[in-house]
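K.L.:
Quick one, what's the 3D model for this:
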Amino acid sequence: MFLVGLTGGISSGKSAVSTMLRELGCPIIDADVVARKVVEQHTPAYSRIVYHFGPEILLENGEIDRQKLGQLIFADEEKRKLLNSITHPEIHKAMLKEILLYFLRGYRYVVLDVPLLFETRRLTKFLNHTVVVYCDPATQLLRLMQRDGLTQEHAEQRVAAQMPLNEKRGLANHVVENSGSREDTHRQVLRLHTRLEDSMDFLLAEKGCRNLSLNINCF
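P.N.:
Now for the predicted structure:
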């Protein structure tokens, strides 16, 4: 089995591409979904986040207010690094468990939907393919402002907190250009799906699950 990393930037359209791949039958492990699970109440990550950021980041029901926490970390690089150091190891361990389940079920490959794939680089050495969903900066900013109701200043701050999409595009094996219509993006996803289905990389299991399972402690 081989591993495919899917990433992009905030509001670049990565989630839309991930949904298209899932609809085509690709097994998807969404790091954002995993991230929400590992910070649920009574988990080790939850306790550490509350300890470092204080109870003011909690909702009335005790859950973490993701919007309030997001405002804190996007305005402070050190706080963002602290949060990542708490959550990323837990996220990677949980993803590993899901990868191994797909491996045991006989899948040829698994797509890892990871927003910060190139920022952390902890998973890239296990991947046979990397895919970046790209859109031009102006489109990215406008989509983010419309989606989250942000001012231009706040939207620019959130975009600046991530690696530039141009840089990510240069690191990827495949690029899905998502500045245009949904139909154009869907055609590109279909071509990508065909290439993955036809790939013989599943024979190189050593680079995928085998090495990943042996290196769990690196997370």
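
K.L.:
make it CA atoms for all contacts and neighbour counts henceforth
P.N.:
Will do.

K.L.:
residue nearest the centroid of this protein?
P.N.:
The chain has V114 as the residue nearest its centroid, 1.8 Å off, counting by CA atoms, centre = their mean.

K.L.:
so who does it touch?
P.N.:
G5, L6, T7, D30, A31, D32 (CA atoms under 8 Å, 6 or more residues apart in numbering).

K.L.:
how about this one, so we can line them up?
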Amino acid sequence: MLIVGLTGGIASGKTTIADMFKKEGAYIIDIDMISREVVKPGKPAWGEVVHIFGKEVLNEDQTLNRKKVGDIVFSDAEKRKKLEDIIHPEIAKERLIKINEIAKKNDRAIVIIDVPLLIETNKQDTVDKVVLVYTSPQGQVERMVKRDGFSLEEANNRLAAQMPIEKKKKFAHFIITNDGPCEKIQKEVKKIFRELKKEEAQKRKKF
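P.N.:
A predicted model of the protein is given here:
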């Protein structure tokens, strides 16, 4: 088995790239999806988040309003740290469960873990390889406005607060530029997947 961290800047198109890897035969673990699961109403982390941030961050159906929480932690480092201390351990538990489930099915699996903040949280050493998705700043802003409903100013502020992509590049084993024709990107994904399969085989030989 080979564990691969798929990361990149905000709105860089990681999910699209993950889908391409899935079509090649990779198993995908979506950390953003897990982060939503662990704070569903009734879950321990949900109660802790509400206790710290108040009921004003809840929607009418009692689910967390992720945009409200995001706006708070974006401008308050202390609350951001508290939020991370609540949800990161829960995410780590679920991630391990999912990896073990995959291992039982296929001990030669290529597992792609879609982790937005892999490098920012210094977790790059928890994976065997790092694939970095790069897209132009303009493309990131356009996605945030269209996908997340941010204003142009909000999108630019979020982008400015991110770790510069140049710093992330030095941690990456593979870099995918997610601009240009889809066919070109798919070819790059296929090429990287072949390399990952070779890496997995070499890793197995060591044991």
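
K.L.:
Residue in structure 2 paired with the residue nearest to the centre of structure 1?
P.N.:
Alignment note (TM-score structural alignment): V114 of structure 1 maps to V115 of structure 2.

K.L.:
do you know how far that match is from V4 of structure 2?
P.N.:
10 Å (CA to CA, to the nearest Å).

K.L.:
tell me what the helix ranked longest in structure 2 is packed against?
P.N.:
Across structure 2, the longest stretch assigned as helix under DSSP state H is helix 77-105. Secondary-structure packing of helix 77-105 of structure 2 (3 or more CA pairs under 8 Å, 6 or more residues apart in numbering; DSSP states H and E): strand 27-30, helix 31-37, helix 44-53, helix 66-75.

K.L.:
Using a markdown table, lay out these together with mean neighbour count.
P.N.:
Shown next, in a markdown table, are those (neighbours: other CA atoms under 10 Å):
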| stretch | mean neighbour count |
| --- | --- |
| strand 27-30 | 20 |
| helix 31-37 | 15 |
| helix 44-53 | 16 |
| helix 66-75 | 14 |
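
K.L.:
And the ones you listed: which comes nearest E153 of structure 2?
P.N.:
Of all those, helix 66-75 sits nearest to E153 of structure 2, with 13.1 Å by CA to CA.

K.L.:
Show me the contact partners of the closest one.
P.N.:
By CA under 8 Å, 6+ apart, helix 66-75 of structure 2 touches F53, V57, K79, R80.

K.L.:
Check the secondary structure at the most far-flung residue of structure 1 relative to its centre for me.
P.N.:
For structure 1, the C-alpha farthest from the mean C-alpha position belongs to E60; by CA atoms, centre = their mean, that distance is 28.2 Å. Following DSSP: H, G, I helix; E, B strand; the rest coil, E60 of structure 1 is assigned to coil.

K.L.:
before we move on, back to that, could you dump the helices and strands packed on helix 77-105 of structure 2 into CSV with distance to V127 of structure 2 added?
P.N.:
Shown next, in CSV, are those (distance: least, CA to CA, whole Å):
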stretch, distance to V127 of structure 2
strand 27-30, 13
helix 31-37, 14
helix 44-53, 25
helix 66-75, 27
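
K.L.:
Indicate which one of the ones you listed is closest to I102 of structure 2.
P.N.:
Closest among those, using CA to CA: strand 27-30, at 7.7 Å.

K.L.:
other SSEs contacting the closest one?
P.N.:
helix 77-105, strand 110-114.

K.L.:
any chance of those in a markdown table, plus distance to I185 of structure 2 and mean neighbour count?
P.N.:
Formatted as a markdown table, these follow (distance: least, CA to CA, whole Å; neighbours: other CA atoms under 10 Å):
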| stretch | distance to I185 of structure 2 | mean neighbour count |
| --- | --- | --- |
| helix 77-105 | 27 | 14 |
| strand 110-114 | 17 | 24 |
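
K.L.:
want to try CSV for the ones you listed, with distance to F207 of structure 2 as columns?
P.N.:
Listed next are these as CSV, based on distance: least, CA to CA, whole Å:
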stretch, distance to F207 of structure 2
helix 77-105, 16
strand 110-114, 17
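
K.L.:
check contacts around the residue nearest to S47 of structure 1 when sequence neighbours are not counted.
P.N.:
Distances taken as CA to CA, 6 or more residues apart in numbering place Q41 nearest to S47 of structure 1, at 7.8 Å, with adjacent residues excluded. Contact analysis of Q41 of structure 1 by CA under 8 Å, 6+ apart lists S47, G62, E63.

K.L.:
so which of those residues hold up in structure 2?
P.N.:
Among the contacts of Q41 of structure 1, the contacts conserved in structure 2 (both residues aligned by TM-score structural alignment, their matches' CA atoms under 8 Å) are S47, G62, E63.

K.L.:
corresponding residue for the first one in structure 2?
P.N.:
In other words, S47 of structure 1. Aligned by TM-score structural alignment, S47 of structure 1 pairs with G47 of structure 2.
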